[in-house]
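Colleague: give me the fold of what follows.
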Amino acid sequence: MTFSEINQPNPLNERRKEGMVSLKKEWNNLYSENDHHALALINDGDLEFPTLYVLREDIKEKKCQHLLIERNQLALHHIENILHETNLGIAEHKHFSDQHYVILSSFRWMLDTGAAASLNNGYIKVIDGAVIQMLLTYQQNIAKDVVDLIFRRKRSHQQSHYLLCALQENADPNCLFYIANYLLSNNQNDVLFAAKLLHFIPGMAHAATKPEAVALFEGWMEDNHRYLVYTGETSDVSPMPRPYKVNLAAKYLGKPVSLEDGESLQSLSNKEKERWQQFSQLTDGTKEQLASLSAHYRQNHRNEWYEWMASPLEQHIALLDKGGIT
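Modeller: Below is the predicted model of the structure:
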């Protein structure tokens, strides 16, 4: 039975609020009086990760790690791996699927109960390591959690660079929606940071109001999400990375593309392949105008658009000088 089941908080979590020294003293006294009870508190389902982190050296000193539940053992191994560059894992006799579950549930516990805490720089590194493993190694859907953690860190002037790079490296455009949520924040620094992360969206830097910024984002995503390509740019290589770009040839032809390589997901006819190549030779400005013109025409007059696409590319370009299709 956990403490929450009897409507009581774990006393170690409560003691941690009084400071790390107080927590360590309390647990060591408990261990001297009744080691079974002290370990039961550590193994309680309601224990929070920061509490285990604070007591890790005391547990190690008493050589009682083997008496901890797997969640706690793996968390302690993760701390060692991050802070001391070891390579500890879990019991080798476990089946892969069991190992997978224990690892993910342990990391999830660390994130859920410990992400909001900021005990010291080492602790932040440990949390970052767990998040990055979940996001990049185990491909878990935690983008919203990561975005929220990045903005929380930004508000308190704490390091978030590695989390941001991992989010960008994860190559999931859906994270842009979670970032855009902060365009409506009551915290102006949130709004400015969100706009900075979304700087590659045309007009974002000049949006005069929060609703205008949101409208720009929503319009851009609606128009371009099927044609986005991951660039590989992260905050490691540029202070203003552009992690996604629009494949304008695909937008012009109306063909959704692979996020990884920008290749069309649909088979192209010989004429479409030829037009794709011709379009790719145009200047960037002409590509952007022509892709937008084609997408707008396709959305509003699809049957006429098919006929229009049968005409030469030169005729399409000429329409730009005339102000578009009438």
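Colleague: use CA for all of it now, contacts and neighbours both
Modeller: OK.
Colleague: correct me, but A75 touches S106?
Modeller: Yes: under the criterion of CA atoms under 8 Å, A75 makes contact with S106 at 6.5 Å.
Colleague: tally of neighbours for L253?
Modeller: 21 (other CA atoms under 10 Å).
Colleague: what comes up buried for the longest helix belonging to the chain?
Modeller: In the chain, with assignment by DSSP state H, the single longest helix is helix 96-114. Judged by neighbour count (16 or more other CA atoms under 10 Å), helix 96-114 contains these buried residues: Q99, V102, I103, L104, S106, F107, R108, W109, M110, L111, G114.
Colleague: got the contact list for the second one?
Modeller: So that's V102. Shown in contact with V102 (CA atoms under 8 Å, 6 or more residues apart in numbering): E70, R71.
Colleague: mind running it again at 10 Å?
Modeller: Applying CA atoms under 10 Å, 6 or more residues apart in numbering, we find V102 in contact with E70, R71, L74, I90, F96, R108.
Colleague: and this one, so I can compare the two:
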Amino acid sequence: MALLHGLLWRFLLVLVHVNRALVSWLRVRLRNWKGRLWERAMAALLLPLALAGFPDHQKKLHPNPTNAHSVTGNRSASRRSRWLSDGRSLEKLPVHIGLLVAEEEPSYTDIANLVVWCMAVGISYVSVYDNHGIFQKNNSRMLEEIIRQKQVLLGIDVSKHNVEFLNNGSDTHQHQVVSFRPTVKVLSPEDGKQSIVHAAQQLCRSVENKERSSKDISVSMLDILLRESKNIPDPELVVKFGPVDSTLGFLPWHIRLTEFISLPSHKNVSYEELLGALQRYGTCQQRIGQ
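Modeller: Next up is the predicted model:
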């Protein structure tokens, strides 16, 4: 009898443990089921709100190209208007400006920016010069960079800023220089002393061929020959970039009355620095012949 009671007691204990395990399993399942049900319910409530805000988010990520072009165009127009206004506000503006780079490893982009800014304020002639003739040897790259920066800085409407790019040996006859069309000339030391030598040789040959007499050889005649070869006015202002205190052979015949202003470097140069140089030129007094 005692053995039967013992077996029955153990059987009841097993049932209790099984019941507890079953209750625990049901609780876990119910909790998981409620969690998934809650998640689905929240997703169903939040999905319409997410879909409603999605187009606005997409517009931020992918703005309307038309609006972007419009904003860019307005910004470019504003810059053009400001630069033109700055040019008109100066006491005097050079007709011809020279950009003399006295630094190693010249930057095409920075020089192109300077050329475009000079055009934008109303300067008609821009000469670019470096002592090693790097820009002149790569004048096609220089022209491409000027055109590219013209598009970047001035925008799409650049009809008033067409560039006439003069190459060596083709200044006259092939290119007619007009005042409303900005002209860019890339120079090297060969255009300085060598041009004087060539003009003197031409004058001597004309005397030898009896086209002129020896009495015609004069400074004024040499000056006429040099101006015919360049077909551009003398630079009123040269902005020199770099630490070297020298003109480095920049058109020695044409800079007798030129004002020189130095800036530390042409690399990363700003429009404000160029404008400051133009303002300094505008206030300087040139006592010619006094």
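Colleague: superposed, what's their TM-score?
Modeller: After superposition, the two chains reach a TM-score (TM-score structural alignment, normalised by the length of structure 2) of 0.21; 96 aligned residues with a CA RMSD of 5.7 Å.
Colleague: if we can go back for a sec, of all the contacts of V102 of structure 1, which two lie farthest apart?
Modeller: Within those, F96 and R108 form the most distant pair, 18.1 Å apart (CA to CA).
Colleague: W308 of structure 1 and Q289 of structure 1: what is the separation?
Modeller: 16 Å (CA to CA, to the nearest Å).
Colleague: can you name the next helix or strand after the longest helix of structure 1?
Modeller: helix 121-132 (DSSP states H and E).
Colleague: now the element after that following helix, going C-ward?
Modeller: Downstream of helix 121-132 of structure 1, the next assigned helix or strand under DSSP H and E is helix 143-155.
Colleague: from the contact counts, what lies against that next one?
Modeller: The contact analysis (3 or more CA pairs under 10 Å, 6 or more residues apart in numbering; DSSP states H and E) places helix 143-155 of structure 1 against helix 96-114, helix 121-132, helix 161-169, helix 175-180, helix 188-197.
Colleague: hmm, who's touching the fourth one?
Modeller: Read that as helix 175-180 of structure 1. Around helix 175-180 of structure 1, the neighbours that count as contacts under CA under 10 Å, 6+ apart are 142-148, 150-151, 167-168, 190-191, 193-195, 197-198, 213-214, 217-218, 221.
Colleague: what about S206 of structure 2, which helix or strand?
Modeller: helix 193-208.
Colleague: could you do L30 of structure 2 as well?
Modeller: helix 2-61.
Colleague: for that helix, packing partners?
Modeller: Helix 2-61 of structure 2 packs on no helix or strand, going by 3+ CA pairs under 10 Å, 6+ apart.
Colleague: so which bits of stretch 76-87 of structure 2 are buried?
Modeller: S76, A77, R79, R80, W83, L84, D86, G87.
Colleague: and these, which of them are in helices?
Modeller: Per DSSP H, the buried residues of stretch 76-87 of structure 2 map to helices at S76, A77, R79, R80, W83, L84, D86, G87.
Colleague: now those residues in TSV, with distance to L22 of structure 2?
Modeller: Conversion of these to TSV gives the following (distance: CA to CA, whole Å):
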residue	distance to L22 of structure 2
S76	76
A77	78
R79	79
R80	82
W83	84
L84	87
D86	88
G87	90
